[in-house]
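# for reference, the sequence and a predicted model appear below.
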Amino acid sequence: MDHAAIDAAGTEHGRAGSSARIVSLVPSITELLFALSLDAHIVGRTGFCIHPRERVRHVRKVGGTKAVKIDAVRALRPTHVIVNIDENEAHTVDELRRFVPHVIVTHPLAPRDNLALYRLLGAIFDREREAETLCTALQARLDAVAARAWPERHVVYAIWREPWMTVARDTYIAAMLRLVNWQTLPVTYGGSAGAARYPGFDFDAPWLADVDRVLLSSEPYRFTETHADALRRDPRLAGKRVALIDGEFVSWYGSRAIAGIGYLMDFASA
């Protein structure tokens, strides 16, 4: 068995064959499957799987990433369901394992992990050539961003408000930001494992004194210029740059990471 066909849960997967029926419960991976020319095999997706827009609209919806309609998945008779450790609930994955022959678990934590992700799916679904094309494109972007000297910036990347929430340094988002030497704050977190990865914060926190930029993501909470303007007027953030940032380009792994790195380079240079 090729090592490229071992998923994030350590499960080995053989070749799927020409009769594969795939349900993707991860928006960024749904987009990746289309990039691998697997259109004919994709039979189900979540309502959050919105790219590529014109092609994905023909695929049946099976609920959300954390509200999967198990009966809808079962009705599609999938041979493979693709899930993600962060995005899908463990109990949902356990239910799926009862009737889905192959559950593929993914868990990229850094942009470079996409190379293994491309090759994993390429090996399983007989798309090695397409996977290597994506690998070449991603590696070129990784080399380009590494070739430049980026001044260090301390940032807080907001993903939610009421309550305000940010990302820990062990998340994919933080790893993307580090490509341009943007270091997320705070450095350490308390609380449960989930809360520690996506912790709450408030603008009275002492560590905010070290923040250079406040980044307001377009997802999962859709921050707008109204929110940004309000924070720019907040005296606690005086002297700090507040900006909206495209969450899809920063948080989506898969094929979007290639364009995402280019976007981040332009964003950091502005």
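Noted; the coordinates are in hand.

# contacts and neighbour counts: CA atoms only from here.
Noted.

# secondary structure class for Ser37?
Assigned by DSSP: H, G, I helix; E, B strand; the rest coil, the conformation of Ser37 is coil.

# would you mind measuring from it to Thr30?
11 Å (Cα to Cα, to the nearest Å).

# same check, this time on Ala175
From Ala175 to Thr30 the distance is 22 Å (Cα to Cα).

# ok so, going back, of Ser37 and Thr30, who's got more company?
Higher neighbour count among Ser37 and Thr30: Thr30, with 29 against 14, using other Cα atoms under 10 Å.

# tell me which element the more buried one is part of?
Here Thr30 sits within helix 27-35, counting by DSSP states H and E.

# for comparison:
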Amino acid sequence: MRQFIDQIGTSHTFENTPKRIVSLVPSQTELLYDLGLEDDIVGVTKFCIHPYHLKATKTVVGGTKKIKFDKIKALQPDIIICNKEENTKEIVEELSQICPVWVTDILTIEDNSKMIQDFGLLFNKRTDAQKWIDKTNFALQDFKQFIKDRPIKKAAYFIWANPYMVAGNSTFINELLQLNHFSNIYENKESRYPEVELRKIRLEGDPDYVFLSSEPFPFKDEHAFEIGRVTHHAKTVFVDGEMFSWYGSRLVKALAYFKKLHEKIQD
């Protein structure tokens, strides 16, 4: 018997290494694949688009918030992988009736490394996990060297329109903004993803940059124009939301993306 504790403090005991995995978080599905666990994945969400072929070869069990319980049960999984932010407590509790539900909680880069390490132990992929941790650490040190002399600029990171919503504090997005020397003008809001009024944006922080994420909302030029009318001097930039919000092995690609982003927007 082996005992493990997930990132929300739940203890799990397994007689054998879990072999049938249902993943309900797109970025974690990508990580499982990169750890060499493709054959063990039996169920994914409709949003698990990396690598793209998985949706054609695995059972799609719904989204991250709306799942098909019976479909998951029929797969007879050994473990279900969830995330505290992506999947509700009610979903986790319901799924726990089927099999152990491993819940991650990723707010920092350190949390991200812990998740990779945990998966390495949990699925007997220690060597692969360490390779990804080493890759991430190397890319991180390289990026910190790249960014160290760049001035800190104020930014707002929009994730939704109608109503407008932004990334606030205690989010992985905020962690990556800070890494990029962007001071989030909304990090002092009580909500992690607060609704905001455009007309107040200059009073609330007057950002140098406004980032419009590619997900979960598909921002268009019309939104950039609307925001631009009230921010005046701020540069409005469309950014790849996967690079700012996906954790796991994706962080290695994100750090390379951030370099290109800075080269694109530098004054």
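Yep, it's here. From a predicted model like this one, the values you see are computed outputs, not experimental measurements.

# hmm, back to that, so what touches the helix holding Thr30 of structure 1?
The contact list for helix 27-35 of structure 1, computed with Cα atoms under 8 Å, 6 or more residues apart in numbering, reads 24, 39, 42, 45-46, 48-52, 82, 130, 252-256.

# how does it look with 6 Å?
Ser24, Phe48, Cys49, His51, Trp252, Tyr253, Gly254, Ser255 (Cα atoms under 6 Å, 6 or more residues apart in numbering).

# go on, stretch 131-151 of structure 1?
Residues contacting stretch 131-151 of structure 1 (Cα under 6 Å, 6+ apart): Leu115, Tyr118, Arg119, Gly122, Val180, Asn181, Ile258.

# of the residues you listed - the most surrounded one?
Tyr118 (26 neighbours).

# am I right that that one is in a strand?
No. Tyr118 of structure 1: not assigned to a strand; according to three-state DSSP it is helix.

# give the contact list for Pro78 of structure 1.
Contacts for Pro78 of structure 1 (Cα under 6 Å, 6+ apart) come out as Arg21, Ile22.

# swap the cut-off to 8 Å and go again
Ala20, Arg21, Ile22, Val23, Val43, Val100, Pro101.

# and for the first one, the neighbour number?
When counting by other Cα under 10 Å, one arrives at 18 neighbours for Ala20 of structure 1.

# in the stretch 151-267 of structure 2, which spans are strands?
153-160, 165-166, 182-184, 209-213, 235-239 (DSSP state E, counting those that start in this stretch).

# could you dump those strands to JSON lines with mean neighbour count and distance to Tyr257 of structure 2?
JSON lines is the format used below for these (neighbours: other Cα atoms under 10 Å; distance: least, Cα to Cα, whole Å):
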{"stretch": "strand 153-160", "mean neighbour count": "23", "distance to Tyr257 of structure 2": "16"}
{"stretch": "strand 165-166", "mean neighbour count": "22", "distance to Tyr257 of structure 2": "21"}
{"stretch": "strand 182-184", "mean neighbour count": "22", "distance to Tyr257 of structure 2": "15"}
{"stretch": "strand 209-213", "mean neighbour count": "23", "distance to Tyr257 of structure 2": "14"}
{"stretch": "strand 235-239", "mean neighbour count": "19", "distance to Tyr257 of structure 2": "10"}
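
# save the ones you listed as TSV, and put in distance to Phe143 of structure 2 too.
TSV is the format used below for the strands of the stretch 151-267 of structure 2 (distance: least, Cα to Cα, whole Å):
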stretch	distance to Phe143 of structure 2
strand 153-160	17
strand 165-166	25
strand 182-184	14
strand 209-213	20
strand 235-239	18
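
# wouldn't Ile245 of structure 1 be in contact with Leu216 here?
Yes. Under the criterion of Cα atoms under 8 Å, Ile245 of structure 1 makes contact with Leu216 at 5.8 Å.

# which positions within the helix ranked longest in structure 2 qualify as buried?
Selection of the longest helix in structure 2 by residue count, based on DSSP state H, yields helix 126-147. Buried residues in helix 126-147 of structure 2, defined by neighbour count with 16 or more other Cα atoms under 10 Å: Arg126, Asp128, Ala129, Gln130, Trp132, Ile133, Thr136, Asn137, Ala139, Leu140, Phe143, Ile147.

# would you point out the most distant pair within those residues?
The most widely separated members of the buried residues of helix 126-147 of structure 2 are Arg126 and Ile147, with 31.1 Å between them, by Cα to Cα.

# what about the residue lying closest to Ile98 of structure 2 once chain neighbours are set aside, which helix or strand?
Leaving aside its sequence neighbours, Ile98 of structure 2 sits nearest to Lys73 (Cα to Cα, 6 or more residues apart in numbering; 6.2 Å). Here Lys73 of structure 2 sits within helix 69-74, counting by DSSP H and E.

# for that helix, packing partners?
Judged by 3 or more Cα pairs under 8 Å, 6 or more residues apart in numbering; DSSP states H and E, helix 69-74 of structure 2 is in contact with no other helix or strand.

# run the angle between the helix or strand following that helix and helix 26-34 for me.
Remark: after helix 69-74 of structure 2, the chain's next helix or strand is strand 79-83, criterion DSSP H and E. With axes from the mean of the first three to the mean of the last three Cα atoms, to 10 degrees as the basis, strand 79-83 of structure 2 and helix 26-34 are set at 130 degrees to each other.

# corresponding residues in structure 1 for strand 79-83 of structure 2?
Mapping strand 79-83 of structure 2 onto structure 1 (TM-score structural alignment) gives residues 80-84.

# mean deviation of the matching stretch from structure 2?
Once fitted to structure 2, stretch 80-84 of structure 1 is off its aligned match by 0.3 Å on average (mean Cα distance after the TM-score superposition for structure 1).
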